[in-house]
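[1] Pasting a predicted model and its sequence here:
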Amino acid sequence: MLLCFLKAHKIEKAMNLFRAMRERGFEPKTRIFNRLIVGLCSVGRVEEAVELLSEINQNSCEKPDIYTYTGAMDGLCKVGRSDEARELLEEAIHSGIKPNPIAYNALFNGYCKEGRALEGFSLLQEMFDREIEPDFISYATLLHGLLKWNEIEMGLQIYDRMSRIGFKPCERTLNKLARGLCRVSLCKEISLGDVERVFRSIRELGYVPSPHTYCLMIHSLSTRGEMEKALSILTEMIENGHPPKRMTYNTLIKGLCSKGRVDDAMDVLKLMFERETSPSKAAYNILIREFNQSGRVFDASRLYAKALKRGVVPHQQPAEILVKETDFCEDGTF
């Protein structure tokens, strides 16, 4: 009957029956205690769950096992009391109970929710020291927490460990890691190879890069001057049915112009027209400036005129054509 109440989530009735049983001298088995603790935590009665664990330790013939402790630990972690959960784990170990990955996973989850994902590294090392092999949930929870709190480079380390073991993060997590690495690459000198490797693994695992991931990859590659790779990803993005945003096109145009490839940049502008994306004022400014610097004033003038025709007034104007006396013929003609 007690188990029926617990399965039906009737915790109060289950607790009343439990107390009545103990008053009559019936001692429930450990697995019943475990279900009661989990049930109490599921309805937010964490303090009662911890008290019940303490009562079992002190007054019961049945002894708690690792699942008894894990139930209370999980409840504490879910309400932001991970340090108390850690104390329970130490108590279990001192009592001679060997912890398992499930117990540590509760702590991983708690630390990550509280913004303390970096502390998960010490937990991971502790598991190795105690010869407890982390499972997929251990790694996945820690990786998710590190990415959530923008510890991207540490997240890459966990991802690499997972890859060596053969664990595969989900599509959403891998996309998030790739985007995080792209952002880091814009402000730190991290290896662009790491960024490309994670992006490549998305496709190798049969996943699909999200539109946001594509855009950030193009931006990251363009900023580092890897224009051929950036153009290749743009083509792939379009082929997969993801229309690039103006900012993505602008980044490519700027990157190509910085390499002196203004004609290739014009091809990107034409692609914007083909994709029915209206170029922004910034795109025209970049191209007109590059044409001016390259001495191609007539091209700059034509592009400026096209911009005006489309209702865009660039800040950058075509350079004036300077005519020297030596440019005239003897008869005064140009």
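    Perfect, thanks for sending it.
[2] hey, let's count contacts and neighbours off CA atoms from now on
    OK.
[3] residue nearest the centroid of this protein?
    With distances taken as Cα atoms, centre = their mean, the residue of the chain nearest its centroid is Lys176 (2.8 Å).
[4] tell me the SS of that residue?
    With DSSP: H, G, I helix; E, B strand; the rest coil as the basis, Lys176 sits in helix.
[5] And for it, nearest residue in space, chain neighbours not counted?
    Leu147 (7.2 Å; Cα to Cα, 6 or more residues apart in numbering).
[6] Helix, strand, or coil at the one you found?
    Here Leu147 is recorded as helix under three-state DSSP.
[7] Check Lys168 too.
    Three-state assignment for Lys168 (three-state DSSP): coil.
[8] right, and it touches Met162 too?
    Yes - in this structure, Lys168 is within contact of Met162 by Cα atoms under 8 Å, at 6.9 Å.
[9] ok so, going back, quick one: neighbours of the residue nearest to Lys176, just the number.
    Other residues within reach of Leu147 by the criterion other Cα atoms under 10 Å amount to 22.
[10] what does Ile238 give?
    A total of 14 residues lie near Ile238 under the criterion other Cα under 10 Å.
[11] isn't it right up against Pro244?
    Yes - contact criterion Cα under 8 Å: Ile238 and Pro244 qualify, at 7.3 Å.
[12] Please compare the first structure with the one that follows:
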Amino acid sequence: MSCPYNIQSPLLHNPSIFSNPKRIHRCNLQVLAMVSLPSKTCSVVTSSALHLDETAAGIRAVNFLDKLKAIPFKDTSEILSTMEKDLSNWTLSDFNGLLMALFTANEPELAMELFSNVSSLSGLDLAPNCSTFSIIIRRCCKRNDLDEAQRILHHMMGNGYNPNVTTFTFLIHSLCKRGKIGNAFRVFQVMGGIGCKPTVQTYNCLLKGLCYVGKIEQAHEMLMNMEKKESIRPDIYSYTAVMDGFCKVGRSDEAMELLNRALVLGLEPNAVTYNTLFSGYTKEGRPHHGFTVLKLMKDKNCLPDSITYSTFLNGLLKWGKIRAALKVYKEMVGIGFEVEGKMMSSLLRGLCMKSWKEKDLVQDAYQVFEKMRERVSVIDHTSYSFVIRTLCMGRRTGEAVYHLEQMTGMGHVPRTVTFNNVIQALCMEGKIGEALVVLVSMFENGKIPSRTSYDMLVKEFNRQGLLLGACNVYGAALKQGVVPHRIPTKMMAKIVPQTVVPV
């Protein structure tokens, strides 16, 4: 069959490199001599990279890397000698393992130089096999060199090597991930042309790719066709991929229909599947639908995770559903999940503003604030300001004064309106002395009291019949260049010791 890919590649120094390893062009091996492998390379290779540490090939690969690392700078002759000596009795399996180890250890250039030159050394006859090609293709995909990966795939097949389904799927996945859906389907056709049967994972890559480029209808049609096939059955990831596509374009109800279809077929959705719906309903401005999803999730014995609750909570806060958000927050905390700091701040502000009219939320707002104080060493000044105003409006002036002092003690300078909130609350309770202390605190923190600050104090002094105190505050205001609207009055005046207001 004909192949649409161009086989010319700067990576392939000689077009016959793969068909006849003995004819590989000898590149400048100074690159190998100049490589300074980091000391952590061998530990990386030996541990989690390829799980080679328990095999003979792995030990040999590590020893070889150690020797290359120990070679003096630019000693090309010793490089060649080391390669000829150490690789002379290696199998192709050993060599493939070494290539993988080098890629994993972030030494791709060294791996490619070794790949291009190893067969030119005396005594070696290591013709690349399917595994070798697959390693190189994966390397190209990870480096986002997808054109190169496709050329190598074509050249591989042109020389009689048929990739396995894993290699095909990896390339299709990489193409779909970068939106090259047309190329992905051409590779898929090549796959079918050589009789390599795709797995459900292959189809899932295509489903995600179609949704990624906005071809939701085609993805849905492919999913429905998969249901009819006997050779391949969609799994929950297939449905989740298309559900995600529907949710991203504002069609969450259709995504819910797909979920119900998956349940009828006996599939078990996971947290990712449900989280897709939470995100979809939030995007559409219908976050309250999340309660239905959450109930279904629990009914199907799928435990909500931290991402589930965070996604749901964030959606409710975004659309101002504060009471619903508080319910989710309490459930989340009750289970033991941590709530992200920014979301706690959003919830706190929402509760504070709502509590100014709905007084039953004052305590909830304060509890959220206390929870924040337990977790965060420094609370931002805006959160303090909201809580102080909320406490004042809830007639909890003692706590308001305390947190005002805490706020200034932490180096925050409250806004004038925050001081005024406390002064007003204290005056409404007749605590004129404490209100004057707050006025003094304004001066100490570099804030000039506003006309409103003085008006509230003059008004309360007048109400209590304390003429001298009212005159004193009025005079202090004038010295600061502020002319209060309220003036001292003789109504109900009493003779009392004069109260001194600092200027």
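    On my side now, so go ahead. Worth saying up front: this structure is predicted, and the values here are computed from it rather than measured.
[13] on that earlier part again, map the residue nearest to Lys176 of structure 1 onto structure 2.
    Aligned counterpart of Leu147 of structure 1 in structure 2: Leu317 (TM-score structural alignment).
[14] ok, its match - contacts?
    Contact analysis of Leu317 of structure 2 by Cα atoms under 8 Å, 6 or more residues apart in numbering lists Ala325, Ser346, Leu347, Gly350.
[15] Among those residues, which one sits closest to Gln30 of structure 2?
    For the contacts of Leu317 of structure 2, the residue nearest Gln30 of structure 2 by Cα to Cα is Ser346; the value is 58.9 Å.
[16] Can you tell me the closest non-neighbouring residue to Asp305 of structure 2?
    Ala271 (6.9 Å).
[17] Would you enumerate the residues in contact with the one you found?
    By Cα under 8 Å, 6+ apart, Ala271 of structure 2 lies in contact with Cys302, Leu303, Pro304, Asp305, Thr308.
[18] Quickly find the element holding the equivalent of Asn275 of structure 2 over in structure 1.
    By TM-score structural alignment, Asn275 of structure 2 lines up with Asn105 in structure 1. Using DSSP states H and E, Asn105 of structure 1 sits in helix 101-113.
[19] That helix vs structure 2 - mean distance after superposition?
    When structure 2 is overlaid, helix 101-113 of structure 1 sits 0.9 Å from its aligned residues on average, using mean Cα distance after the TM-score superposition for structure 1.
[20] Any idea how far that helix is from the middle of the chain?
    In terms of Cα atoms, centre = their mean, to the nearest Å, the centre of helix 101-113 of structure 1 is set 19 Å apart from its chain centre.
[21] Which stretch of structure 2 lines up against whatever helix or strand comes next after that helix?
    On the C-terminal side of helix 101-113 of structure 1, the nearest following helix or strand under DSSP H and E is helix 119-129. Following TM-score structural alignment, the aligned partner range for helix 119-129 of structure 1 in structure 2 is 289-299.
[22] Same question for stretch 262-281 of structure 1.
    Going by TM-score structural alignment: stretch 262-281 of structure 1 matches residues 432-451.
[23] so how far is that stretch from its chain's centroid?
    With Cα atoms, centre = their mean, you get 45 Å for stretch 432-451 of structure 2.
[24] how about it: buried residues?
    Under the neighbour-count criterion of 16 or more other Cα atoms under 10 Å, stretch 432-451 of structure 2 has Ile432, Ala435, Leu436, Val438, Leu439, Val440, Ser441, Met442, Lys447, Ile448, Pro449, Ser450 buried.
[25] and if you look at stretch 142-161 of structure 2?
    By neighbour count on 16+ other Cα under 10 Å, the buried set for stretch 142-161 of structure 2 is Leu146, Asp147, Glu148, Ala149, Gln150, Arg151, Ile152, Leu153, His154, His155, Met156, Tyr161.
[26] what residue of structure 2 matches up with Cys187 of structure 1?
    Matched by TM-score structural alignment, Cys187 of structure 1 corresponds to Lys357 in structure 2.
[27] tell me the angle the helix holding Asn105 of structure 1 makes with helix 119-129.
    Using axes from the mean of the first three to the mean of the last three Cα atoms, to 10 degrees, the direction of helix 101-113 of structure 1 lies 160 degrees away from that of helix 119-129.
[28] State the distance from Ala106 of structure 1 to Leu89 of structure 1.
    Separation of Ala106 of structure 1 from Leu89 of structure 1 (Cα to Cα, to the nearest Å): 10 Å.
[29] actually Ile286 of structure 1, not the one I typed
    Taking Cα to Cα as the measure, Ile286 of structure 1 falls 61 Å from Leu89 of structure 1.
[30] give me the stretch of structure 1 that stretch 141-155 of structure 2 matches.
    Alignment of stretch 141-155 of structure 2 against structure 1: no match, by TM-score structural alignment.
[31] Identify the residues contacting the nearest residue to the match of Asn275 of structure 2 once chain neighbours are set aside.
    Distances taken as Cα to Cα, 6+ apart place Ser138 nearest to Asn105 of structure 1, at 5.4 Å, with adjacent residues excluded. For Ser138 of structure 1, the contact set (Cα under 8 Å, 6+ apart) comprises Pro101, Tyr104, Asn105, Phe108.
[32] Using CSV, lay out these together with distance to Ile321 of structure 1.
    Formatted as CSV, the contacts of Ser138 of structure 1 follow (distance: Cα to Cα, whole Å):
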residue, distance to Ile321 of structure 1
Pro101, 74
Tyr104, 73
Asn105, 71
Phe108, 67
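[33] May I ask which helix or strand encompasses Gly214 of structure 2?
    Judged by DSSP H and E, Gly214 of structure 2 forms part of no helix or strand.
[34] what do we get in structure 1 for it?
    Using TM-score structural alignment, Gly214 of structure 2 pairs with Gly44 in structure 1.
[35] and what of Leu404 of structure 2?
    The alignment partner of Leu404 of structure 2 in structure 1, by TM-score structural alignment, is Leu234.
[36] give the contact list for its match.
    Counted by Cα under 8 Å, 6+ apart, Leu234 of structure 1 has contacts Tyr214, Ile218, Pro244.
[37] Output these in TSV; the columns should cover neighbour count and secondary structure.
    Compiled in TSV, these are given as follows (neighbours: other Cα atoms under 10 Å; DSSP: H, G, I helix; E, B strand; the rest coil):
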residue	neighbour count	secondary structure
Tyr214	25	helix
Ile218	26	helix
Pro244	20	coil
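[38] Kindly check the end-to-end length of stretch 173-181 of structure 2 for me.
    With Cα to Cα as the measure, stretch 173-181 of structure 2 spans 10 Å from end to end.
[39] quick one on the thing from earlier: in contact with the match of Asn275 of structure 2, which residues?
    Asn105 of structure 1 touches Ile137, Ser138, Thr141, counting by Cα under 8 Å, 6+ apart.
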